[in-house]
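Undergrad: Quick one: sequence plus predicted model below, questions after.
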Amino acid sequence: MEIMDDLDRKILAELQRDASLPLDALGDRVGLSRNACWRRIKALEAAGVITGRVALLDPARLGLGLMVFMQVRAAAHDAAWLDAFARATRSMPEILSVYRMTGDLDYLIRARVADMQGYDRLYQRLIGKVAMNDVSASFVMEEIKDTTALPV
């Protein structure tokens, strides 16, 4: 895609706030016609800038009130272990994000569970699927900011 301009950035900001916004309303907000908005959105999708559209859910209302960050030290540093770890974490819907890190720990996992018993079940399933040297967890007491919106 060619370089994005300010109108593309405005469209992206509005879509990050509400992807269900009708094209007419989106056009009014960014100063373009419905058709011009539609063409730009299609171009942003084709370029891979827009990768999907989702509904954001309230975890507490779904019985998933506890967010946990798990710090993992790998049992091995080879392709086979990484493949097993990636398959295991991808197969567990409670695990929302997995990051390979620099520094003292190897991986950081962000997960949502109902409570401590839910965390223990997640932990037991994870260590049953892949060997790890060390796993520690931190539990979120208060969410001060949690957004999916990127600064465009």
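TA: Good, I have the coordinates.
Undergrad: hey, let's count contacts and neighbours off CA atoms from now on
TA: Fine.
Undergrad: list the contacts for the residue located most distally from the centre of the chain?
TA: Farthest-out residue of the chain from its mean C-alpha position, per CA atoms, centre = their mean: Ser33, at 31.7 Å. Residues in contact with Ser33 (CA atoms under 8 Å, 6 or more residues apart in numbering) are Asp24, Gly27.
Undergrad: switch to 10 Å and redo it
TA: By CA atoms under 10 Å, 6 or more residues apart in numbering, the contact set of Ser33 is Leu23, Asp24, Ala25, Leu26, Gly27.
Undergrad: want to compare, so here's the second one:
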Amino acid sequence: MTDLDLIDRKIVAELMRDATLPIAQIADRVGLSQTPCWKRIQKLESSGVLTGRVALPDPARLGFGLSVFVEIEATDHSAEWREAFTRFIQSQPVATELYRMAGTMDYLVKVVAQGMDQYDTFYRRLTDAVPVKNVTSHFAMERIKFTTALPVNTTSR
């Protein structure tokens, strides 16, 4: 873990809440003047603590009303299979997250699709692209909580 002081953690927390805030407002909220605040943000970016600043759209308002969590059980665990699988997932715009897991499944993929037809296209491409032992799809009925903000400690060391 990167050793961040309290001010750095406060800056990160503010940016996670709203990355469009002006530097002056962030600086005021964390107790710095603008220049030192901006330098800290640049340092957080160059060190890799902050990896980007993006807008977070509502998938449903963009027509992506289907969220699917796809469990993948690999046929083998060779480097070649992993690389082929990873390349395939990275080439699929509907696959928004990929995790290698411990436990009963090998990989978990989050797919956001416009509907069942688009998800089925992804599924068919997946099973044609790489051999898989098992694919289990879990369809989300409702998104109850969603955040990209991490619970950064902003009150003490």
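TA: On my side now, so go ahead. Here the structure is a predicted model, which means the values were calculated and not measured.
Undergrad: hang on, the earlier thing: just checking, which of the contacts of Ser33 of the first structure belong to strands?
TA: Judged by DSSP state E, the contacts of Ser33 of the first structure include no members of strands.
Undergrad: tell me the contacts of the nearest residue to Leu64 of the first structure once chain neighbours are set aside?
TA: Leaving aside its sequence neighbours, Leu64 of the first structure sits nearest to Ala114 (CA to CA, 6 or more residues apart in numbering; 4.1 Å). Residues near Ala114 of the first structure by CA under 10 Å, 6+ apart: Pro59, Ala60, Leu62, Gly63, Leu64, Gly65, Leu66, Met67, Glu94.
Undergrad: which one of those has the most neighbours?
TA: Ranked by the number of neighbours (other CA atoms under 10 Å), the contacts of Ala114 of the first structure place Met67 first, at 23 neighbours.
Undergrad: Chain neighbours aside, what residue packs nearest to it?
TA: Met67 of the first structure sits nearest to Arg112 (CA to CA, 6+ apart), 4.6 Å away.
Undergrad: What about the one you found, how many residues nearby?
TA: Arg112 of the first structure: 22 surrounding residues under other CA under 10 Å.
Undergrad: Roughly how far does it sit from Asp58 of the first structure?
TA: Distance from Arg112 of the first structure to Asp58 of the first structure, counting by CA to CA, to the nearest Å: 11 Å.
Undergrad: got any residues that touch both of those two?
TA: Shared contacts of Arg112 of the first structure and Asp58, defined by CA under 10 Å, 6+ apart, comprise Leu64, Gly65.
Undergrad: the strands in the first structure, which residues?
TA: Assigned by DSSP E, the strands in the first structure fall at 66-74, 95-100, 107-113, 132-139.
Undergrad: Could you write me a ChimeraX select line covering just the buried ones among the contacts of Ser33 of the first structure?
TA: Burial among the contacts of Ser33 of the first structure is assessed by 16 or more other CA atoms under 10 Å; the matching ChimeraX selection reads:
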select :23,26,27
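Undergrad: out of the contacts of Ser33 of the first structure, who's nearest Glu143 of the first structure?
TA: Nearest to Glu143 of the first structure among the contacts of Ser33 of the first structure: Leu26, at 29.8 Å, using CA to CA.
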